[in-house]
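S.K.: Using only what follows, build the 3D model:
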Amino acid sequence: MSEQYHIPVLYKETLDALQIQPDGIYVDCTFGGGGHSRGILEQLNENGRLIAFDQDPDAKQNIPDDNRILFVPHNFRHIQRFLRLHKIAAVNGILADLGVSSHQFDVGDRGFSIRFDGPLDMRMDQQQPETAEHLLQSNTEQELQNMFSQYGEVTNAKTLARHIVQQRKQATFKTINEFKALLAPVIKGNPNKYLAQVFQALRIAVNDEMGALKDMLQQLPNLLQPGARVAVITFHSIEDRLVKNFFRQGSFEEIEDNNPFVQHEKFKDLKVITKKPVVPTDAEAKQNPRSRSAKLRVAEKA
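M.R.: Okay, the predicted model is just below:
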């Protein structure tokens, strides 16, 4: 398993939060470089098991030679289906480290990074049909505006969407450099920050990251044994809000805590362990700048 592939974020905090039982069954929804998985395996005895999901075929190179691990090369949104397929009804803990691995950012031809030229791809699962280029060519102006505004918090999302729709009639943008050149007239503020926000929005949309997260969260209550824990690391405010709301109330809508006239049903399936999210220490953020926006939330099956 490769530390260079991806440095595991909030490593100790996450493993401690899972309260790993040596003979338990655990799921790593986002295997990646296998950093968190290695930590779980170190605490399991010969009867323990780890099921590792990752839709990115590159992650397979990091699977350890260990008969306690089962690798599932699919999106974690299908977690229940594949656990049932392997005759697993409930597990002792689930971990999801969301976002993109360092490896994906560092390989130019995957199209995730503004630092390299390469195809406008951005698919984590390269079996799926829609690339970033296809999305940019086919989405309506309103869909593009919503995507850039919601997922990238791009300040001039409306102008950007209109510009892309106008330009795509005559200009081609099959590569990252072509797309960056196309965006040059509408970039506001720091170009690198602006492009990073645009690319983040595209990546989230191409991979339906919010939809996959919702699907996974809704399956949790049926997959966790009583007392089992789930730990989710997010890197985006929307992801964090979805996790927070689901852990608290079993739905994704915001609720008004301070309104005395609104009665809320208490969600009894999960008990929130982290009242506030756990964030990296200053030392970790300095050592691994990509960890800065990470937030860990933990819940326990009631």
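S.K.: switch to C-alpha atoms for all contacts and neighbour counts from now on
M.R.: Fine.
S.K.: In this structure Leu242 contacts Met216, no?
M.R.: No - using C-alpha atoms under 8 Å, Leu242 is not in contact with Met216; the gap is 11.3 Å.
S.K.: Let's see this one next, to set against the first:
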Amino acid sequence: MKKNQVQHLPVMLDRCVALLTPALENRQEAVVVDATIGLGGHAEALLEKFPHIRLIGIDRDESALEKSRERLSQFASRINFFHAVYDQIPTLLSGMGIHGVAGILFDLGVSSLQLDDLERGFSYSKEAPLDMRMDRSRSLTAANVLNDYSQEDLTRIIKVFGEERFANRIAKNIIKARGTHKLESTAELAEIVKASIPAPARRLGRNPAKRTFQAIRIEVNQELEILKRVIPQAIDCIELHGRMIVMSFQSLEDRIVKQAFADVTKSKSPVGLPIELIEHKAKFRLVFNGSETPDELEITRNPRSQSVRLRAIERIAI
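M.R.: Take a look at the predicted model:
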């Protein structure tokens, strides 16, 4: 393993490979989409285990793509890399003449690469610029949101995307602070949040800035809007007996995935119909009920995996 890969610990790696194995092992050819290739850990494991697959690696972060290209250079003839947001999956596949895939993997949330690079501004525990862009070619930054949005919009974003009950206080104090100077640092935002939350609530253990930083990051990157679009689109790309895995790291993402999976794994038969017609039968099944989480060993080894929820579906009919 190369020096710049030491800290990259792919979340639930063995489980992801095991879940995709039934969809890949008995095919002479198969296409797999890694919709969030990141530093390439999951992709590497799949390419090593299944020498017959072609992998399409997508990421909106050019820095991550550069590192995954380097890591996966030995598989270069079997990979297509795309700097894109994952809601472009159907367009990318169509452009390659691909009409269906055997597997799709989503590893949502912020990558270790992004968290550990202070200049990206994702961490609330270190001094950094207010950036938070996953794709640095985009123009909207956290500083834009905090300095330009109205108090009403800031309250809504922090309340809805951060599930923060003190959203109104935080937004009010952001407006007050920016009235004297432009907000530019993550440390200042963290201090504003801390001062906005009553002391008893701050004693609950988690960093008081976590929810607000999550909310601003989601707004900057339009994460939930994109996820709502892509899950149904990606589902439509799955071939018969193909599988799709989604790992989410917070409840808002998981709810979107859970609902989308429920919609395609339930019969469409009208209530009261005595028999189920073929066209009403579900075209997908849940690979397991509910969601799975990492075991204690993985959480100890990789604390950032603690909040992950993994869900999987399989196409059982066309």
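S.K.: Just give the TM-score of the two.
M.R.: The pair, once superposed, lands on a TM-score of 0.89 when counted by TM-score structural alignment, normalised by the length of the first structure; 291 aligned residues with a C-alpha RMSD of 2.3 Å.
S.K.: Give me the most central residue, the first structure.
M.R.: Residue closest to the mean C-alpha point of the first structure, counted by C-alpha atoms, centre = their mean, is Leu98 at 2.5 Å.
S.K.: what's the closest non-adjacent residue to that residue?
M.R.: Nearest residue to Leu98 of the first structure, sequence neighbours excluded (C-alpha to C-alpha, 6 or more residues apart in numbering): Thr234, at 5.4 Å.
S.K.: ok, the one you found - how many residues close by?
M.R.: Applying other C-alpha atoms under 10 Å, we find 23 residues neighbouring Thr234 of the first structure.
S.K.: okay, and stretch 254-261 of the second structure goes to which residues in the first structure?
M.R.: Using TM-score structural alignment, stretch 254-261 of the second structure lines up with residues 240-247 of the first structure.
S.K.: For the matching stretch, give me the average deviation versus the second structure.
M.R.: With mean C-alpha distance after the TM-score superposition for the first structure, stretch 240-247 of the first structure departs from the second structure by a mean of 0.7 Å once superposed.
S.K.: ok, and for that stretch, which residues are buried?
M.R.: Neighbour counts over stretch 240-247 of the first structure (16 or more other C-alpha atoms under 10 Å) mark Asp240, Leu242, Val243, Lys244, Phe246, Phe247 as buried.
S.K.: okay, the residues you listed in JSON lines with secondary structure next?
M.R.: Compiled in JSON lines, those are given as follows (DSSP: H, G, I helix; E, B strand; the rest coil):
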{"residue": "Asp240", "secondary structure": "helix"}
{"residue": "Leu242", "secondary structure": "helix"}
{"residue": "Val243", "secondary structure": "helix"}
{"residue": "Lys244", "secondary structure": "helix"}
{"residue": "Phe246", "secondary structure": "helix"}
{"residue": "Phe247", "secondary structure": "helix"}
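S.K.: Tell me which residue lies farthest from the centre of the first structure.
M.R.: Computed with C-alpha atoms, centre = their mean, the residue of the first structure farthest from its C-alpha average is Phe261, at 35.9 Å.
S.K.: mind checking how far it is from Ala285 of the first structure?
M.R.: The spacing between Phe261 of the first structure and Ala285 of the first structure, counted by C-alpha to C-alpha, to the nearest Å, is 42 Å.
S.K.: Repeat that for Ile79 of the first structure.
M.R.: Ile79 of the first structure is 31 Å from Ala285 of the first structure, where distance means C-alpha to C-alpha.
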